[in-house]
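**Q** let me see the structure of the following:
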Amino acid sequence: MPQMAPLWWEMLFIMFIAVFIMMSIILYHNINPSQEESDATIKNTINLSWKW
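**A** Have a look, this model is predicted:
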């Protein structure tokens, strides 16, 4: 029978993967709205600078 890793190693690995995935999701949703707001402000300043 092959040697098995201790249970706490497996739990540590699973917890690391779960935290990494949750952190990636949170960072994705936090960064995108700020980028859209900065793009909107840039577009508004560009649109306001035109003289018709």
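
**Q** can we go C-alpha only for contacts and neighbour counts from here?
**A** Noted.

**Q** ok, I14 to M23 distance?
**A** Using C-alpha to C-alpha, to the nearest Å, one obtains 14 Å as the distance from I14 to M23.

**Q** the structure of the following sequence is requested for comparison with the preceding one:
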Amino acid sequence: MPQMSPLNWLILFIFFTMIFIFINLLNYFILNYKFSSKNEMQKINNKLNWKW
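**A** Next up is the predicted model:
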């Protein structure tokens, strides 16, 4: 029935939007970023001691 087609499109849109949001939430909470500490940054800065 063509009268039901807009409802089907709406359900599909909501379904795929929910999947998209779910995948983004998984990516956000699963990935662990490792931040470098200040000690590591100081070691890198000490290596760049230029002698002109």
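
**Q** quick one: the strands in the first structure?
**A** In the first structure, no segments count as strands under DSSP state E.

**Q** mind listing what the aligned partner of S24 of the first structure in the second structure touches?
**A** Taking TM-score structural alignment, the alignment pairs S24 of the first structure with F20 from the second structure. With contacts defined as C-alpha atoms under 8 Å, 6 or more residues apart in numbering, F20 of the second structure is in contact with no residue.

**Q** and F20 of the second structure, how far from I30 of the second structure?
**A** Taken as C-alpha to C-alpha, the span from F20 of the second structure to I30 of the second structure is 15 Å.

**Q** check L12 of the second structure too.
**A** Following C-alpha to C-alpha, the distance that separates L12 of the second structure from I30 of the second structure is 27 Å.

**Q** more neighbours: the two, which one.
**A** Counted by other C-alpha atoms under 10 Å, L12 of the second structure and I30 do not tie: L12 has more neighbours, with 12 against 8.

**Q** ok, now how distant is S36 of the second structure from F13 of the second structure?
**A** Here S36 of the second structure is placed at a distance of 41 Å from F13 of the second structure (C-alpha to C-alpha).
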